[in-house]
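[1] I would like the atomic coordinates for the input below:
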Amino acid sequence: MTDRKDQLAENLARVEERISTACAAAGRSREEVTLIVVTKTYPASDVRLLAELGVRHVAENRDQDAAPKAAQCSDLPLTWHFVGQLQTNKVRSVVNYADMVHSIDRNRLVTALSAAAVRAGRELGCLIQVALDAGTQERGERGGVAPGGVLALADAIAEAEGLRVAGLMTVAPLAGEFAGRPRAAFDRLMEIATDLRATHPAGNMVSAGMSADLEDAIGAGATHVRVGSAVLGVRPRLG
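    You can find the predicted model right below:
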């Protein structure tokens, strides 16, 4: 366990140096960027070690893995982020542990989350997932709403009991005009974020950037970066 903790500490230090360097290059304070460690496929024991190392934000993308892991770590001072595509039949479970949901992309999900949050007596921060490659055949099941639908969805979240508009999330597109151009994609997301804040001033989170492109996201102005493999290592293959 000591070896694993040492490994995680070294990886965290390298990621921290990357974030600090990117902030300095962008003329930003290090405090402006929050690191979310994506712990998907890794055990609760790793989450505990990360908490010991000072990590306070962790993310999961599959409820069937996240729910038991969050329960095992319920004594830790962590903020849990749900970052995967969320089916409405998983909503009741997710609201029991997630503090933030990064993948809001349709009204039906807003309605289901609201009902579940009210039932659980919780308030969830909601980030709208923006599909910057909307309309391309290569999107598959990555989810997200087209940029033109963001403000209407934000209005629906704002009106829903138990939910609050927290901001925007995106994944660097694999297709379309921004394919292979993460910085341009994140710059576009920031433009959409500015429009969002005009009507929902508290929705100021911008979740963008992962292990491979966190520097581009920070340069564009992201407030949160979601880093998995750079901290935890190459993920085990899921069966």
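[2] only C-alpha atoms from now on, for both contacts and neighbour counts.
    Fine.
[3] what about residue 235, neighbour count?
    12 (other CA atoms under 10 Å).
[4] nearest spatial neighbour of residue 69, skipping sequence neighbours?
    residue 44 (5.4 Å; CA to CA, 6 or more residues apart in numbering).
[5] can you list contacts of the helix ranked longest in the chain?
    For the chain, the helix with the greatest residue count under DSSP state H is helix 2-25. Contact partners of helix 2-25, identified using CA atoms under 8 Å, 6 or more residues apart in numbering, comprise 29-30, 33, 49-50, 53, 214-215, 218-219, 230-232.
[6] try 7 Å
    The contact list for helix 2-25, computed with CA atoms under 7 Å, 6 or more residues apart in numbering, reads 29, 30, 49, 53, 215, 218, 219, 230, 231, 232.
[7] what subset of these is buried?
    Buried subset of those (neighbour count, 16 or more other CA atoms under 10 Å): 49, 215, 218, 219, 230, 231, 232.
[8] show me how far stretch 116-131 is from its chain's centre.
    Averaged C-alpha coordinates place stretch 116-131 at 13 Å from its chain's average position (CA atoms, centre = their mean, to the nearest Å).
[9] can you give me the strands in the protein?
    With DSSP state E as the criterion, the chain has strands at 34-38, 57-60, 79-82, 100-104, 124-129, 163-169, 205-207, 224-227.
[10] to compare against the first, here's the next sequence to fold:
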Amino acid sequence: MSGPLFDRWSALKAELPATARLLAVSKGHPAEAIRELAESGQRHFGESRVQEALPKQDQLADLSLSWHFIGRLQSNKVRSVVRAFPVIHSVDSLPLAQRVSRIAGEEEQRPEVLLQVKLRPDTNKGGFLRDELLSAWPELAALPSMTVVGLMTMAPMGCEADDRQALFQECRELADQLELGECSMGMSGDWREAAAAGSTWLRLGSVLFGPRPSASPPAG
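    Prediction:
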């Protein structure tokens, strides 16, 4: 294999610690790019919009891929997400977790779920506060038809590197306290800090695929 996408993928894979896996964030990119990466050996892909992901899944049904939902999970989208994604990275409240559990049971599915936590003030993001998660944990862990496997977090915009590192370390320690193996943290701009803190899923999009294709060519 050769080409810019393969070269970026190979370089990233070579840098990852043994404890971290690359989740290729393919939202905004065509099925052909996903197929190219899959032929290189990439198996895990992240999407954030069901309506965008489903046609890609159909086009790539001949491949053995694992699809992760990484977008904000709205309650009215839970059924379609549960049907299409075996891994969900963004369950951010107890009521939402209860809904996922109920609908997964109805659909005879058992998704792996990561609970989104908010460890810094951030008006743009949801998530469990630390004490809120610890209080709700017994109920969350007992929910049927889903398996809580880890935590997910994102650093606020403008967060400095040292605070990002501390935030990711706090998330890793909280996951360890709850005896959860997975931590989904780190994106294209901060994945090295997340990997050093113990992330097991690095959600990499632009650093891997490059800029998203424009919806239409520019005028002129």
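[11] ok, back up a step: which one of the buried ones among the contacts of helix 2-25 of the first structure is nearest residue 88 of the first structure?
    Nearest to residue 88 of the first structure out of those is residue 232 (CA to CA; 29.4 Å).
[12] show me what residue 191 of the first structure aligns to in the second structure.
    Under the alignment (TM-score structural alignment), residue 191 of the first structure maps onto residue 173 of the second structure.
[13] residues in contact with the residue nearest the centre of the second structure?
    Nearest to the geometric centre of the second structure sits residue 70, at 4.0 Å (CA atoms, centre = their mean). When contacts are counted by CA under 7 Å, 6+ apart, residue 70 of the second structure touches 46, 47, 48, 88, 89, 90.
[14] put the buried members of the residues you listed into a ChimeraX selection.
    If you want just the buried ones from these in ChimeraX, going by 16+ other CA under 10 Å, the selection is:
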select :46,47,48,88,89,90
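[15] turn the contacts of residue 70 of the second structure into CSV, including distance to residue 147 of the second structure.
    Shown next, in CSV, are these (distance: CA to CA, whole Å):
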residue, distance to residue 147 of the second structure
46, 19
47, 20
48, 20
88, 10
89, 12
90, 13
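[16] shared with the first structure, which of the contacts of residue 70 of the second structure?
    Here is what carries over to the first structure from the contacts of residue 70 of the second structure, by both residues aligned by TM-score structural alignment, their matches' CA atoms under 7 Å: 46, 47, 48, 88, 89, 90.
[17] gap between the fourth one and residue 212 of the second structure?
    To residue 212 of the second structure, residue 88 of the second structure is 23 Å away according to CA to CA, to the nearest Å.
[18] now the last one
    Summarising the geometry, the distance separating residue 90 of the second structure from residue 212 of the second structure, computed by CA to CA, is 22 Å.
[19] likewise the third one?
    In this structure, residue 48 of the second structure and residue 212 of the second structure are separated by 14 Å, where distance is defined by CA to CA.
[20] the second one now?
    In this view, residue 47 of the second structure and residue 212 of the second structure are 13 Å apart by CA to CA.
[21] which neighbours do those two share?
    Common contacts of residue 47 of the second structure and residue 212, defined by CA under 7 Å, 6+ apart, are absent altogether.
[22] ok, back up a step: any chance of the strands of the first structure in TSV, plus distance to residue 112 of the first structure?
    Output for these, formatted as TSV (distance: least, CA to CA, whole Å):
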stretch	distance to residue 112 of the first structure
strand 34-38	25
strand 57-60	19
strand 79-82	15
strand 100-104	11
strand 124-129	12
strand 163-169	11
strand 205-207	22
strand 224-227	25
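[23] which among those strands is found nearest to residue 153 of the first structure?
    strand 124-129 (7.7 Å).
[24] which residue ranges of the second structure form helices?
    Assigned by DSSP H, the helices in the second structure fall at 4-15, 31-40, 50-59, 78-84, 94-106, 130-142, 161-177, 191-197, 206-209.
[25] mean shift between the fourth one and the first structure?
    To tie it back to what came earlier, the one meant is helix 78-84 of the second structure. Here the mean offset of helix 78-84 of the second structure against the first structure after fitting is 1.0 Å, by mean CA distance after the TM-score superposition for the first structure.
[26] quick one: that helix aligns where in the first structure?
    Against the first structure, helix 78-84 of the second structure falls on residues 91-97 (TM-score structural alignment).
[27] what's the answer for the last one, then?
    Per TM-score structural alignment, the counterpart of helix 206-209 of the second structure in the first structure is residues 229-232.
[28] how close does that stretch sit to the second structure?
    Mean deviation of stretch 229-232 of the first structure from its aligned counterpart in the second structure after superposition (mean CA distance after the TM-score superposition for the first structure): 0.8 Å.
[29] how far off centre is that stretch?
    Remark: stretch 229-232 of the first structure is offset 15 Å from the chain centroid, using CA atoms, centre = their mean.
[30] pick the most deeply packed of the helices of the second structure.
    Of all the helices of the second structure, helix 191-197 carries the top mean neighbour count, a mean of 22, counting by mean count of other CA atoms under 10 Å.
[31] other SSEs contacting that one?
    Applying 3 or more CA pairs under 7 Å, 6 or more residues apart in numbering; DSSP states H and E, we find helix 191-197 of the second structure packed against helix 161-177.
[32] got the angle for the helix it packs on vs strand 147-152?
    Interaxial angle of helix 161-177 of the second structure relative to strand 147-152 (axes from the mean of the first three to the mean of the last three CA atoms, to 10 degrees): 160 degrees.
[33] who touches helix 161-177 of the second structure?
    So helix 161-177 of the second structure is contacted by 119, 150, 151, 155, 181, 183, 193, 194, 197, 198 (CA under 7 Å, 6+ apart).
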